[in-house]
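S.K.: here is the input, now give the coordinates:
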Amino acid sequence: MKTITLEWDKDLLNKYDISGPRYTSYPTALEFSEDYQREDYITCLNSVSTDKSLSLYIHIPFCQNICYYCACNKIITKDKSKSSEYVKYLIKEIQLVSKQLKAKTLRQIHWGGGTPTYLTMEQISEIMQTIRGCFTIPNESSTEISIEVDPRALAINDIKALSLLGFNRMSMGVQDFDPKVQASINRVQSFEMTRDMMVEARKHGFQSINLDLIYGLPHQTRDTFKATLDKVIEISPDRISVFNYAHLPHRFKPQRRINSSELPSAFEKLAIFEYIIKKLQANGYLYIGMDHFAKPNDELAIAQQNNCLHRNFQGYTTHEEYELIGVGVSSIGSIGGQYHQNIRDVEPYYEALSQDLLPTWRGASMSFDDKVRKAVIFGLICHFEISKKEIEETFAIDFNQYFRNELDLLTPFITDGLLKVDGEVIQVTNRGRLLIRNICMMFDIYLNEMQIIKSFSKVI
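M.R.: Alright, predicted model coming up:
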């Protein structure tokens, strides 16, 4: 497998240090409109042909404790009885969606949140039973069934229970193992707890385990994060996601509990990021893109090597061709050139489902231009290169004419050695891979300066 060594250029990273989208969709969710109605979603579901394979995302919004850095749609409560009502309505939504679909073949299932393991094993089992009753899973051993796990909300014996329910992939939140950092973000989780969970998951056949880390949190330094990374490498996850903490207290209320004076300086944050990249690559992890690293034999690395890596609202994924159905509050799906998002709050979500109505909030129908630009942006962000000829043949356009303005915008990236553009191929260099979001932004027709300032995280 081809190994890419990223080139680190601090001056260029500082030069291009702006905010921008993460491109888990195009157009991004900021362009979703409430003009998109329930009837549009139903029509879209009805139109999925029987030969299409499906991916299902299940959103569980509950958490027992609040993590101050978190920007997810969540409900903080220790009252476990509240999840019973949610499970009842979630099951109803799965059944209603299934009735609108001719396609029934399910090849990916992903549980996210919130904290999916906030639910009891009995509740998770009930939902999985509903899914199996509404859809066909042709080969469970090859179907990706993944769940996001908070080790603090899981008993060690629950790992076996999850395996017996069909789960075979796991993503585990860590963020940082330093006790002072953990206390500052209200997420205290010992290394031993995380290690024991991983050992148990391996024992019960989980095929791919991801750990989430965050850099840029209060009290972090290069030295403290070195200790965290040493522990992560010791337990050897298949994938590691290292996210840049975006301090946006004006948008996310829990972040107001973080003292901004305790955040690392821009200089220190960049030093942490540089260390992460060099340390992980030195220990055999491949840089997939954005914040993601994987071992060479992991599915993400193999998919990228085979030119079939894709992105959706959960990040990088191994299959582009599946229609994505989202269920649960605030969940997002992508079907037949349309995006659909559910109601964000539980009470109106319950109210809609109590009337046998799908809980639609907003969405977007992709125009021809959206589809062309998405192909370019996703090609770059997943594979770091695109063939102009392939885009021309797919969409019957003249690439250089269609993107004449965008190609002009790429000139500084070419001059700075971040990008190579010839007659046939646009290729991101090893120096440019860390700035892939900046490059993709040149093809985003929706961006304006105020959106960049107010709505998105920094690219580094």
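S.K.: C-alpha from now on. contacts and neighbour counts both.
M.R.: OK.
S.K.: and the contacts of stretch 116-125?
M.R.: If you take Cα atoms under 8 Å, 6 or more residues apart in numbering as the criterion, stretch 116-125 is touched by 59-64, 80, 83-84, 87, 147-150, 153-154, 158, 161-162, 165.
S.K.: and those, which are buried?
M.R.: 59-64, 83, 87, 147-150, 153-154, 158, 161-162, 165 (16 or more other Cα atoms under 10 Å).
S.K.: just these: which are in strands?
M.R.: His59, Ile60, Phe62, Cys63, Ile147, Glu148, Val149 (DSSP state E).
S.K.: show me where the stretch 201-350 of the chain has its helices.
M.R.: In the stretch 201-350 of the chain, the helices defined using DSSP state H, counting those that start in this stretch lie at 222-235, 266-282, 299-305, 346-354.
S.K.: ok and the helix or strand just after the last one relative to helix 346-354, angle-wise?
M.R.: The helix or strand immediately downstream of helix 346-354 is strand 360-365, counting by DSSP states H and E. Regarding strand 360-365 and helix 346-354, their directions subtend 80 degrees when assessed with axes from the mean of the first three to the mean of the last three Cα atoms, to 10 degrees.
S.K.: also this sequence, please, to line up against the first:
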Amino acid sequence: MNAAAPLFRPDLLARYDAHGPRYTSYPTAIQFTDSFDAAHYRDAARRGPANAPLSLYFHIPFCDTVCFYCGCNKVATKNRAHARPYLDRMKRELALQAALIDPSRPVTQLHWGGGTPTFLSHGEMAELMSETASHFNLVPDEHAEYSIEVDPREASADTIALLRSLGFNRLSLGVQDFDERVQRAVNRIQPRAMTETVLDAARRHGFRSVSVDLIYGLPHQSVESFARTLDAIIALRPDRVSVFGYAHMPSLFKMQRQIDESALPSPAVRLAILERVIARMGEAGYVYIGMDHFALPDDPLARALDAGTLQRNFQGYSTHADCDLIGIGASSIGKVGDVYAQNARDLEGYAAAIDAGRLAIARGVRLAADDILRRDVIMRLMCGGELRFDDIGITHGIDFSAAFADECARLAPMADDGLIDLTHDAIRVLPAGRMLVRNVASVFDRYLGQSSLQRFSRTV
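M.R.: You can find the predicted model right below:
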């Protein structure tokens, strides 16, 4: 890949801007059905190989206040008492899940998301981590990535110290924008000092990696205003920065109806903001990982990209090998063997299942051989930017060129536009195509014609 070739091609970005999956899984969650039940999941879990690594995801849905842009599954409440019954049910779910898994399997990855995980009290967080360790084989800190999403408005320096003592070694900090007018428009008032306090505490207590999340495309943002936020973040020097494009889908996410659509930046302004992001992050020494992720050159994500070992899961890009994923909590998604499974999204459905002593799985999908093949193709493109036909052929026992003749024909215009290099034996994503890798990967998605693209965010 020619590193000097430009990532940002406004003509191509404008031409290919469309709705499409982010491919944190394939098939995507739209293909999950309620005919899939806990029996399917139990069968897949019990067939899991001994000693294969595990990843654990915990969804803690509570937020003290709601951010208008948010599309996550959350419950806005100031009543901290709601955490106790939910915590007790997560503990019972841990026992149900652990009964299906070989106890020797090492947990090399763990993530708490939400919502706001630090909605839990210090004692409750310690209790949940202790209960997890009693059921699963958590490997030592130096061999694992234990991460948590932190809202700086909900975390003091003491909270950060506690999280490190519990074993967390990576933080993801939500910021979105430092501009006060933007913050008021999205109901997230977060002075810069709050973020600095949390980041400084993370460094003092030895967190190995700190990530910051930003969003462009929010109301009242301009190129100049977002550049000020970007420069402030770069001055703080987090290990990773994610810069997501805001997906305004008020028909799907009711809270987004609180946003004044007339204040949203135009497509041209969004594109100009993205251009500034790409240029400024590169000037600051950050490596473009893919899609909306950047990392410092010595961060494990950047090293994994160089080594060709980058992975992708429901939390985004990952440094660990493809793990079975156990989802805990309402709406959590797991991947075990050849199945994906999602818990009941609402607290009532989740509670009813756990209180009855059964898994809370409400829907899912068992992957067919074609799904597994296409998942491999899509993930190689998304993570490595290269697909050698012989590698796929040997792994899956197919003739790639024959099996995907139609897809290769549909890729030809992308090759003509300089997004990819398409030869008789490989597909390579070129620099101009890296920001449009979702478009390239979607050519191999056989379900896209069967579902509404409007349910996905825009690719730019």
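S.K.: give me the TM-score for these two chains.
M.R.: The TM-score (TM-score structural alignment, normalised by the length of the first structure) is 0.98; 459 aligned residues with a Cα RMSD of 1.3 Å.
S.K.: wait, Phe244 of the second structure sits on Ile215?
M.R.: Yes. The pair Phe244 of the second structure / Ile215 is scored as a contact, 4.7 Å apart, by Cα atoms under 8 Å.
S.K.: adding distance to Arg169 of the first structure and mean neighbour count, write the helices of the stretch 201-350 of the first structure out as a markdown table.
M.R.: Shown next, in a markdown table, are the helices of the stretch 201-350 of the first structure (distance: least, Cα to Cα, whole Å; neighbours: other Cα atoms under 10 Å):
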| stretch | distance to Arg169 of the first structure | mean neighbour count |
| --- | --- | --- |
| helix 222-235 | 16 | 16 |
| helix 266-282 | 21 | 17 |
| helix 299-305 | 11 | 20 |
| helix 346-354 | 28 | 17 |
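S.K.: hmm, Asn65 and Ile185 of the first structure touching each other?
M.R.: No. Between Ile185 of the first structure and Asn65 there is no contact under Cα under 8 Å: 10.9 Å.
S.K.: more neighbours, these two?
M.R.: Taking neighbours as other Cα atoms under 10 Å, Ile185 of the first structure and Asn65 compare with Ile185 leading, 22 against 15.
S.K.: what's the angle from the single longest helix found in the first structure to helix 346-354?
M.R.: The single longest helix within the first structure, with elements called by DSSP state H, is helix 82-100. Calculated by the same axes, to 10 degrees, helix 82-100 of the first structure forms an angle of 40 degrees with helix 346-354.
S.K.: so which other helices or strands are in contact with helix 82-100 of the first structure?
M.R.: With contacts defined as 3 or more Cα pairs under 8 Å, 6 or more residues apart in numbering; DSSP states H and E, the packing partners of helix 82-100 of the first structure are helix 38-46, helix 121-134, strand 323-327, helix 346-354.
S.K.: comparing the first one with the second structure, how large is the average distance?
M.R.: By that I understand helix 38-46 of the first structure. Superposed on the second structure, helix 38-46 of the first structure shows a mean distance to its aligned partners of 1.0 Å (mean Cα distance after the TM-score superposition for the first structure).
S.K.: quick check: buried residues in that helix?
M.R.: Neighbour-count burial for helix 38-46 of the first structure, counted by 16+ other Cα under 10 Å, picks out Arg38, Asp40, Tyr41, Cys44, Leu45, Asn46.
S.K.: and what of stretch 371-383 of the second structure?
M.R.: Counting neighbours by 16+ other Cα under 10 Å, one finds that the buried residues in stretch 371-383 of the second structure are Asp371, Leu373, Arg374, Arg375, Asp376, Val377, Ile378, Met379, Arg380, Leu381, Met382, Cys383.
S.K.: adding distance to Arg257 of the second structure and secondary structure, write these out as TSV.
M.R.: Below are those laid out as TSV (distance: Cα to Cα, whole Å; DSSP: H, G, I helix; E, B strand; the rest coil):
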residue	distance to Arg257 of the second structure	secondary structure
Asp371	36	helix
Leu373	39	helix
Arg374	36	helix
Arg375	35	helix
Asp376	38	helix
Val377	37	helix
Ile378	34	helix
Met379	34	helix
Arg380	37	helix
Leu381	35	helix
Met382	32	helix
Cys383	34	helix
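S.K.: so what's the residue count around Leu128 of the second structure?
M.R.: Look at Leu128 of the second structure: counted by other Cα under 10 Å, it has 19 neighbours.
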